[in-house]
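Undergrad: this is the structure alone, sequence omitted:
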């Protein structure tokens, strides 16, 4: 721990951690996100706080190691409970273990020296998720969703096994969220309200990336239209009540698809994204931006590489590698070329006919102001503010997931006349 870290801790009284943060940088969001899963059984507050207490800022080896140890410990609890026939205890421990290991997966994904370890931890994460689905008690059907010449792995959860037509929620994940995290961010809440819920990995997400090597694509109508086709071909789907929810960068993918796919009865984004590239350029000096804009790509790549060799550059390089991985690109300029395609023009937004709820949290870190831009560009879209005074600010309101569920699902129920 350096002097600056000690000084920051003295300026950060423990009772003000909500505003001051647990760490600087992305780790703070990670901690808030895990804690926010506690109301759905996806974390235990004491497990999380005791784990991070032992990890000093900037200790990039201790960070994944601590989450792996916690995930393995809680996973062992789940295995013992399952062996003894304690289904509920096993399911809840499997879910916590999956979420803890997911933090380690993201920590390792930006390291070029940890590929084997990443794959091993991801396998353990998904094994814990599989353990949860097997023990959860919810009716679940495995679906192979068409995608290009192959398929995407999907799970359709249902409130019961009756198979009667029900409203059905399609959940669209973000750029790095886990499927177990998505469960805690709305899936279980929708099931409790009588919805079927479809969870799946799309291109560039989780198993599609790490198992199949399939990378992101900007035109998500090519992803969601086949999904809707599958659901409308099932007897357990109410064809007039298929709805969708997109979280984080899903706040770009879902509106993009809605510009072309008009069969959703309602949709919500948490929050809105109109230009993914802005979050990249916000951390790049203007001098480099000028070189890129002039088409001097080799110079841009060379200067970016030199910048990452400066003090503090290694952490920034890991962040870049983590964020760039799902785009399947190599050079720095090539990555920004790819990212620039993830943009919603006014013309695209004007094509959206689906009623749209847009979560607009105060103090948005990654896509500031973009929820408001999306809501203004989409005809009839409804921006809904989430504030710090409610405990509901920051990207995807990580510490206010119950409030988020209440607002999103009450709004959806009203759109469906339920």
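TA: The structure has been received and is ready for your questions. Bear in mind the structure is a predicted one, so any value in this text is a computation, not a measurement.
Undergrad: CA atoms for contacts and neighbours, from now on please.
TA: Noted.
Undergrad: now for the closest residue to residue 235 other than its chain neighbours: which residues touch it?
TA: Leaving aside its chain neighbours, residue 235 sits nearest to residue 165 (6.1 Å; criterion: C-alpha to C-alpha, 6 or more residues apart in numbering). Residue 165 makes contact with 235-238, according to C-alpha atoms under 8 Å, 6 or more residues apart in numbering.
Undergrad: out of those, which one sits closest to residue 176?
TA: residue 237 (28.5 Å; C-alpha to C-alpha).
Undergrad: what's near enough to touch that closest one?
TA: 164-168, 196, 231.
Undergrad: one more to weigh against that first structure:
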């Protein structure tokens, strides 16, 4: 068992379950993996068993215990597949992908185990995609200079009908494989196909090609739209955009300039990213700086802050010509004002904006609703379906293989 001290006394708080009150960042990441259980990407008992064997603050124990679960789940998937138990195999591949994702979180980007773990994430995700009906697709979206964006396309079952599609991406540390368990059930059953993509600074696009993030996100998003327009199963006039956390900034910026987008969602957002990051400069020891420097392609925290100034939404999102949804939890560690500032500014400049706040009484109050991701995705996908002109009563219900 792990070290038993005051930091191990878990408690339910306004932001949801806090596994180690003395380690808030670690507890948030645990809640993130635990919340995946609601969408089939973890098992509650397995998560708590893993936590019981971790030492709070010891990131090696974090890596070790999630790896144990990931490998066990992947082996169960392989065994089940060999015996023809395809549903069991699919379920375990999804969980294995999420456990591998969790394991790599605190590793340095130049630690070989991080790339190995990420490769394992994708290996399991690819097997899960194969089991969907119709099957999901692993795609590489042409980008600048011969580079590409890693992505998954998950088609809505609609026969020969062209379906609306949502381009979705995570933020600072969320990539397409985490979205794979968060969004498909909710989007597909409402008649929307999904393109889950690693933008510059995310997932495989960062890890394999070293492509860091950029403020003009309309460029990679435009490449995603170009790709969707090559498909015969996507309605070219009904393409929406979703971004989570830092991805909420990316999405808002892209929708301000990419005119083929018809609706956009910021699932948590930073109105002034540079000011927020600058407030952390007095704690350079925080592990988040290591990841920020990697994603932004910077050598120092101050360089990150300087680059982040180009991501400011003031003077940008007043150009959004389509419906815009901003979501934030009242207990979000980013704070509430960054979302209300974004919404207020958009409304003041004539944008058709909607603000949805989640409070502790209903749950979903944590960052990106990690304490109740299902509640968040239900609202998001209902909002998107309505803006894409989908009558859910007419949609032939279809669920991924896991559900």
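TA: Cool, the structure landed. It should be emphasised that the depicted structure is a prediction, and the values quoted were computed from it without experimental measurement.
Undergrad: quick one: TM-score?
TA: Scored against TM-score structural alignment, normalised by the length of the second structure, the superposed chains reach a TM-score of 0.89; 383 aligned residues with a C-alpha RMSD of 2.3 Å.
Undergrad: look up how far residue 266 of the first structure lies from the residue nearest to residue 235 of the first structure.
TA: 17 Å (C-alpha to C-alpha, to the nearest Å).
Undergrad: again with residue 55 of the first structure
TA: 43 Å.
Undergrad: name the residue in those two with the higher neighbour count.
TA: residue 266 (23 against 16; other C-alpha atoms under 10 Å).
Undergrad: residues in contact with the more buried one?
TA: 242-244, 354-356, 412, 415-416.
Undergrad: just to revisit the earlier point, and the contacts of residue 237 of the first structure as a markdown table, adding secondary structure and distance to residue 152 of the first structure?
TA: Listed next are the contacts of residue 237 of the first structure as a markdown table, based on DSSP: H, G, I helix; E, B strand; the rest coil; distance: C-alpha to C-alpha, whole Å:
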| residue | secondary structure | distance to residue 152 of the first structure |
| --- | --- | --- |
| 164 | coil | 25 |
| 165 | coil | 23 |
| 166 | strand | 23 |
| 167 | strand | 22 |
| 168 | strand | 18 |
| 196 | strand | 18 |
| 231 | helix | 14 |
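Undergrad: tell me the residue in the second structure aligned with residue 203 of the first structure.
TA: In the second structure, the residue matched to residue 203 of the first structure (TM-score structural alignment) is residue 200.
Undergrad: doesn't residue 209 make contact with that match?
TA: No: the pair residue 200 of the second structure and residue 209 fails to qualify as a contact (C-alpha atoms under 8 Å) at a distance of 9.3 Å.
Undergrad: have a look at these two and say which one is more surrounded.
TA: residue 200 (25 against 14).
Undergrad: and that one, how far from residue 150 of the second structure?
TA: Relative to residue 150 of the second structure, and taking C-alpha to C-alpha, residue 200 of the second structure is found at 10 Å.
Undergrad: quick check, residue 320 of the second structure in contact with residue 251.
TA: No: contact criterion C-alpha under 8 Å: residue 320 of the second structure and residue 251 do not qualify, at 10.5 Å.
Undergrad: in space, what's closest to the aligned partner of residue 257 of the second structure in the first structure - neighbours in sequence excluded?
TA: Alignment note (TM-score structural alignment): residue 257 of the second structure maps to residue 260 of the first structure. Distance criterion C-alpha to C-alpha, 6+ apart; nearest residue to residue 260 of the first structure, sequence neighbours excluded, is residue 221 at 6.3 Å.
Undergrad: can you count the residues close to the corresponding residue of the second structure for the one you found?
TA: Matched to the second structure by TM-score structural alignment, residue 221 of the first structure sits across from residue 218. Residue 218 of the second structure has 21 neighbouring residues, counting by other C-alpha under 10 Å.
Undergrad: am I right that residue 243 of the second structure sits in a strand?
TA: Yes: when classified by DSSP: H, G, I helix; E, B strand; the rest coil, residue 243 of the second structure is found to be part of a strand.
Undergrad: which residues are in contact with it?
TA: 168-171, 249-251, 265-267 are the contacts of residue 243 of the second structure under C-alpha under 8 Å, 6+ apart.
Undergrad: just give me the match in the first structure for it.
TA: Matched by TM-score structural alignment, residue 243 of the second structure corresponds to residue 246 in the first structure.
Undergrad: any of the contacts of residue 237 of the first structure buried? List them.
TA: 166-168, 196, 231 (16 or more other C-alpha atoms under 10 Å).
Undergrad: nearest the geometric middle of the second structure, what residue?
TA: The second structure has residue 170 as the residue nearest its centroid, 3.4 Å off, counting by C-alpha atoms, centre = their mean.
Undergrad: so the equivalent of that one over in the first structure versus residue 199 of the first structure, what's the distance?
TA: When the first structure is aligned by TM-score structural alignment, the residue opposite residue 170 of the second structure is residue 173. Computed as C-alpha to C-alpha, the residue 173 of the first structure to residue 199 of the first structure distance reads 9 Å.
Undergrad: who touches both of the two?
TA: 179, 182.
Undergrad: so residue 178 of the second structure sits right up against residue 99, yeah?
TA: No: Residue 178 of the second structure is beyond contact range of residue 99, at 10.2 Å (criterion: C-alpha under 8 Å).
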